[in-house]
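[1] A structural model of the following input is requested.
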Amino acid sequence: MDKVIEAKRPISFHIIRITLVGCLGILQVITAFQKTCPSIVAIDMAMSYNVEKHRLGTFAALYFYPYSVFQIISGLLVDYFDPVWVVTIFGILASAGSVMCGFSRNLFEGIIGRILVGIGTAPVLVGAMKIFRNWFKKNQVPIASGILMCHTCIGGVLAGKPLSDFCKYHSWRKAFYSIGGIGAFFSILMAIVARGRPERHGFAPVNEESKPTVEKSAKERVIQLFINMWKIVKYPYYWIPVAFVLMNVVPFINATSL
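    Have a look, this model is predicted:
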């Protein structure tokens, strides 16, 4: 059985862990918020874009296609690059997409922003699982994951009446500006404070099996990344759940949100 390092940790170690859980939690709130917020802002957006409400169905649905694809890609990325940086870079992209939605003057511009949001929020859950595995003992990972899932519920709640009240007194555009700014702030804060492994801060690994092997060069990691992506794409049974998602999940959420 692998030996788990039990040495007492300095206070800075715990501060970094708390920061990681907090920042990832906020980003997970934003992810859940972005999934369901079109149901609240659809009427106002349709009026601003001068289109019929049902046209916003495309806006709502086009979050999930890039989100699904880039969850797979991000799962590969966090294995070969620092997961904190992966989540941060994509988080900034999601924030830019949210702000673009706020500035958009027509449906096409809004859809482009929506696609960026879908891409940018994809690595949050996958990256968080990788980070938790590196920073927490194995018996603590389910607790950290449960805390993250609680933030998912919070995001769904905020995308309901709180968002409706905010839009009533302000506007749907300011809602997108705000969520974009919050996402960018916590993405950057996480990158400033933490890295994906305790060893990169000079701490001993939390789990013996999480010790990194020999570091590969950036070129080797990129090559291996594409090799793994090709293995997934050519695996025939992979396309069964993909087909299910494409033909069921998105139309369902599209119908229920609008």
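[2] For the rest of this, base every contact and every neighbour count on C-alpha atoms.
    Will do.
[3] so which helix or strand takes in Ile92?
    Assigned by DSSP states H and E, Ile92 belongs to helix 83-103.
[4] got it, and Ala175?
    Applying DSSP H and E, one finds Ala175 within helix 172-193.
[5] For the helix or strand following that helix, name the packing helices and strands.
    Downstream of helix 172-193, the next assigned helix or strand under DSSP H and E is helix 218-233. Using 3 or more CA pairs under 8 Å, 6 or more residues apart in numbering; DSSP states H and E, the elements in contact with helix 218-233 are helix 64-80.
[6] And for the nearest residue to Ile73 once chain neighbours are set aside, the neighbour number?
    Counting by CA to CA, 6 or more residues apart in numbering, Ile73 lies nearest to Met229, which is 7.5 Å off, once chain neighbours are set aside. Close neighbours of Met229, defined as other CA atoms under 10 Å, add up to 14.
[7] do Ile223 as well
    There are 12 residues near Ile223, going by other CA under 10 Å.
[8] this one next, for a side-by-side:
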Amino acid sequence: MIEDLWLVGIGTGSPGHVTLDGMQALRDAAVILLPWKGAAKDDLLALRRSILAAAGTRAEIRCFDYPERDPALPYQTRVADWHDEIARRWSAALDGAPEGPVALLVWGDPALYDSTLRIAERLRPRPALRVIPGITAIQALTAAHAIPLNRVDGPVKITTGRRLREHGWPAGEESVVVMLDGACSFTALDPHELHIWWGAYLGSPSQILRAGKLADVAGDIVTTRAEARARHGWIMDTYLLRR
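    Sure, this is the predicted structure:
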């Protein structure tokens, strides 16, 4: 049973993306849950462990196998079943664990296109939640390119690759941040008058950046992304598009 659950934002996996409050939370936690996503993604586990080492935590580390989503199911059903299974695996991994706060390291930001909070709602009894934000993937992207997120007095739309593919360019928007895009959905857009700032492994020694007119750099980004994913076994990237 989890009484206190702490969600610690870790940005894009760099120890420097964790705030001082986040580091202190990792030191104060009694147990830390780490997902294992298979041997091909051992780097993800190693990055989390490097953050724990930098924090100097003495918490007990419990790992759990991360489930796969069923691609045969409709999207909403697929995600709901996946979240149910993750919650069950959290509980199973904590069987016999010492009492005290349980911490989870969350990529990006716990409140932005991340489902950790929704998964936590499935736990019974529901734990007391504490969220410690870190650097978001969007902050890491704009900082890496040394650009502002918006134009003067301009709005910004944040969406997913799936929605960009299904609905196209959001009507009336001038700046669009795209996350969770494993299909390079920008290739489905008319590149006329679009500029892209793309980044992968942001803030890490493996960081890759590309920027330019979409018509000029789209092919390079697709190729670079595929090569990097094959080399590392995983990739986390995001990008900003602007008219």
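[9] Now the TM-score, please.
    Superposed pair, TM-score by TM-score structural alignment, normalised by the length of structure 2: 0.24. Supporting alignment: 105 aligned residues with a CA RMSD of 6.5 Å.
[10] re the thing from before, if I take the helix holding Ile92 of structure 1 and helix 64-80, what angle do their directions form?
    160 degrees (axes from the mean of the first three to the mean of the last three CA atoms, to 10 degrees).
[11] For whatever helix or strand comes next after helix 83-103 of structure 1, name the packing helices and strands.
    For helix 83-103 of structure 1, the following helix or strand on the C-terminal side (DSSP H and E) is helix 107-121. If contacts are counted by 3+ CA pairs under 8 Å, 6+ apart, helix 107-121 of structure 1 sits against helix 11-36, helix 56-61, helix 64-80, helix 83-103.
[12] For the second one, which helices and strands make contact with it?
    Packed against helix 56-61 of structure 1 by the contact rule (3+ CA pairs under 8 Å, 6+ apart) you find helix 38-49, helix 107-121, helix 250-257.
[13] Helix 64-80 and the shortest one, what's the angle between them?
    Following the same axes, to 10 degrees, one obtains 120 degrees for the angle between helix 250-257 of structure 1 and helix 64-80.
[14] which residues are in contact with helix 250-257 of structure 1?
    Residues outside helix 250-257 of structure 1 that contact it (CA atoms under 8 Å, 6 or more residues apart in numbering): Thr36, Pro38, Ser39, Gly57, Thr58, Ala60, Ala61, Phe64, Tyr65.
[15] tell me which residues in it are buried?
    Neighbour-count burial for helix 250-257 of structure 1 flags Val250, Pro251, Ile253, Asn254, Ser257 (criterion: 16 or more other CA atoms under 10 Å).
[16] ok so, going back, for the helices and strands packed on helix 56-61 of structure 1, which one sits closest to Arg173 of structure 1?
    helix 38-49 (8.7 Å; CA to CA).
[17] Out of the helices and strands packed on helix 56-61 of structure 1, which is the most enclosed?
    The highest mean neighbour count among the helices and strands packed on helix 56-61 of structure 1, using mean count of other CA atoms under 10 Å, belongs to helix 107-121: a mean of 24.
[18] Tell me which helix or strand comes right after the host helix or strand of Leu7 of structure 2.
    According to DSSP H and E, Leu7 of structure 2 maps onto strand 4-9. Sequence-wise, the next helix or strand downstream of strand 4-9 of structure 2 (DSSP H and E) is helix 20-28.
[19] In terms of secondary structure, what does that following helix contact?
    strand 4-9, helix 42-55.
[20] who does the helix holding Ala175 of structure 1 touch, helix- and strand-wise?
    If contacts are counted by 3+ CA pairs under 8 Å, 6+ apart, helix 172-193 of structure 1 sits against helix 11-36, helix 38-49, helix 83-103, helix 161-169.
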